[in-house]
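fold the following.
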Amino acid sequence: MVIKKFKRRFKEHFDEVLRTKRGLRSIAIGFAIGTFITILPTPGFNILLGLLIILIFPKVSKYALFTAFFVFNGIVKTPIYIGAIYFGKLILNDGFKIIWDGSILNTTMMLSKPFIIGILILDAIITVLSYHAAYHTVKIYRRRLKDKHEN
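The predicted structure is shown next:
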């Protein structure tokens, strides 16, 4: 029941993004910025950051920015965060073994540097990919819509 409601709301929101009169770049940049913001490990500040971006840059598509918040929810971000730790450890040549010695502070300190490095790099990569995905998705959608109206 909850999943159906979520899917319906997501589809409505996604359709709104595709139908907006904004240009392709505005939508793609909005989605990419939303992706970057939502993947950052700043719980609670993501929406405030998104609103601030919209106020500073009014040409950015607000619908696309907030659609990225729906796409990259907690379920999607969890594997990204775990991958960021391992990716950071790979970059730092720190090995893949995570040692739990019972001390939360020690474990947090041990994982924070690889996590920060990994999440910033993965976030940048995912942001670039999301820009291109949004750009081409809207382009294809608009082309199909145009072809449909011409026939």
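
CA atoms for contacts and neighbours, from now on please.
OK.

next one: the longest helix seen in the chain to chain centre, how far?
Taking DSSP state H as the criterion, the chain has its longest helix at helix 104-150. Centroid separation for helix 104-150 versus its chain: 5 Å, with Cα atoms, centre = their mean, to the nearest Å.

check which helices and strands that helix sits against.
Of the remaining helices and strands, those touching helix 104-150 by 3 or more Cα pairs under 8 Å, 6 or more residues apart in numbering; DSSP states H and E are helix 2-19, helix 24-39, helix 74-91.

next SSE after the second one?
Which is helix 24-39. Helices and strands here follow DSSP states H and E; after helix 24-39, the next one along the chain is helix 46-56.

what sits against the residue most central in space within the chain?
Centroid check for the chain by Cα atoms, centre = their mean gives residue 35 as the closest residue, at 2.5 Å. Contact analysis of residue 35 by Cα atoms under 8 Å, 6 or more residues apart in numbering lists 65, 68, 69, 72, 123, 126, 127, 130.

apply 6 Å and report the result again.
By Cα atoms under 6 Å, 6 or more residues apart in numbering, residue 35 lies in contact with 68, 127.

now swap in the one 3 residues further on and tell me
Each residue near residue 38 by Cα under 6 Å, 6+ apart is listed here: 46, 69.

and the one 10 residues further on, by the same measure?
Shown in contact with residue 48 (Cα under 6 Å, 6+ apart): no residues.

ok, now how distant is it from residue 140?
Using Cα to Cα, to the nearest Å, we find residue 48 at a distance of 31 Å from residue 140.

next, the second sequence, to be compared with the first:
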Amino acid sequence: MILSRVEEWTGRVKAELQRSFAEEYSSRETAGSFALGVFITMLPTLGTGLIVFVALAWLFDRINRVALFASVLVFNPVVKWGVYAASFTLGVLILGPVPGVTSAEVSLSAGPEIVTRLLVGNVILAVVAAVPGYFVCHRLVEAYQARGVDIVETIEEVVGPDQGVVGPDEKAVGPDGGPVDAAGEARSHGDDAHGTDGGR
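This next block holds a predicted model:
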């Protein structure tokens, strides 16, 4: 059951990222938007993270909104409690322990010594998560775009770069300038003239 939930969660993240790849943004902009979202989501924003996302999307046109909001799927509220415990533990390793306090008793309503350690560890973990998140997303975007280029190049190799699809109101023209029949074979002007004379 846990494995199926993890697969479902991974599929949702992948689907949202792929949807963001289709937006009109560069690979750096998409990766930067996702990394920024990861950084903000990991911070103890007290439920204001989505408001921050909306404000950033409104202020900056080059932020990929889909990639930004996709980061919420990575660090959902359940995961964030584990992040807070790890953040406090890291803060204690850096600033020293708080007498009589364990990671299970961490909250933002606690004393300033606890909050300081929580925030220090949280910012460090947010950076640690955002940096690889940027490079992973950047690589995925470039791979997605390269796959699209490969498809275009393959089509051009088959049909030729200068050939296109003939519209319903257009007539296909053969190499000698003559018309092309339904089977795709060129007919010469002489054949057309012979057919016209034979019909008299």
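
TM between them?
The TM-score (TM-score structural alignment, normalised by the length of structure 1) is 0.80; 147 aligned residues with a Cα RMSD of 2.9 Å.

how near is the aligned partner of the residue nearest to the centre of structure 1 in structure 2 to residue 120 of structure 2?
Under the alignment (TM-score structural alignment), residue 35 of structure 1 maps onto residue 38 of structure 2. Residue 38 of structure 2 sits 17 Å away from residue 120 of structure 2, going by Cα to Cα.

against structure 1, where does the helix or strand hosting residue 193 of structure 2 fall?
Following DSSP H and E, one finds residue 193 of structure 2 within helix 189-198. Under TM-score structural alignment, there is no match for helix 189-198 of structure 2 anywhere in structure 1.

tell me how far that helix lies from the chain's centre.
On Cα atoms, centre = their mean, the centre of helix 189-198 of structure 2 falls 59 Å from that of its chain.

count the residues that sit near residue 120 of structure 2.
By the criterion of other Cα atoms under 10 Å, residue 120 of structure 2 has 17 neighbours.

ah, wrong one, I meant residue 85 of structure 2
The number of residues near residue 85 of structure 2, taken as other Cα under 10 Å, comes to 20.

residue in structure 1 paired with it?
Counting by TM-score structural alignment, the partner of residue 85 of structure 2 is residue 82.

and its match, what does it touch?
Residue 82 of structure 1 neighbours (Cα under 6 Å, 6+ apart): none.

what does residue 139 of structure 1 give?
Residue 139 of structure 1 neighbours (Cα under 6 Å, 6+ apart): none.

ok, the residue mapped onto it from structure 2 to residue 51 of structure 2 distance?
With TM-score structural alignment as the criterion, residue 139 of structure 1 lines up with residue 142 in structure 2. Distance check for residue 142 of structure 2 against residue 51 of structure 2: by Cα to Cα, it reads 30 Å.

same question, residue 133 of structure 2
Distance from residue 133 of structure 2 to residue 51 of structure 2, by Cα to Cα: 22 Å.

and if you look at residue 127 of structure 2?
Residue 127 of structure 2 is 21 Å from residue 51 of structure 2, by Cα to Cα.

for residue 197 of structure 2, same thing?
78 Å.

what's the answer for residue 12 of structure 2, then?
From residue 12 of structure 2 to residue 51 of structure 2 the distance is 22 Å (Cα to Cα).

repeat for residue 148 of structure 2
34 Å.

can you count the residues close to the residue mapped onto residue 75 of structure 2 from structure 1?
Following TM-score structural alignment, the counterpart assigned to residue 75 of structure 2 within structure 1 is residue 72. Using other Cα under 10 Å, residue 72 of structure 1 has 18 other residues around it.

residue 134 of structure 2 now?
For residue 134 of structure 2, using other Cα under 10 Å, the count is 22.

report the contact partners of it.
Here residue 134 of structure 2 is in contact with 31, 32, 35 (Cα under 6 Å, 6+ apart).

now swap in residue 80 of structure 1 and tell me
Counted by Cα under 6 Å, 6+ apart, residue 80 of structure 1 has zero contacts.

what does residue 70 of structure 2 give?
residue 16.

for it, give its distance to residue 96 of structure 2.
Residue 70 of structure 2 is 35 Å from residue 96 of structure 2, by Cα to Cα.
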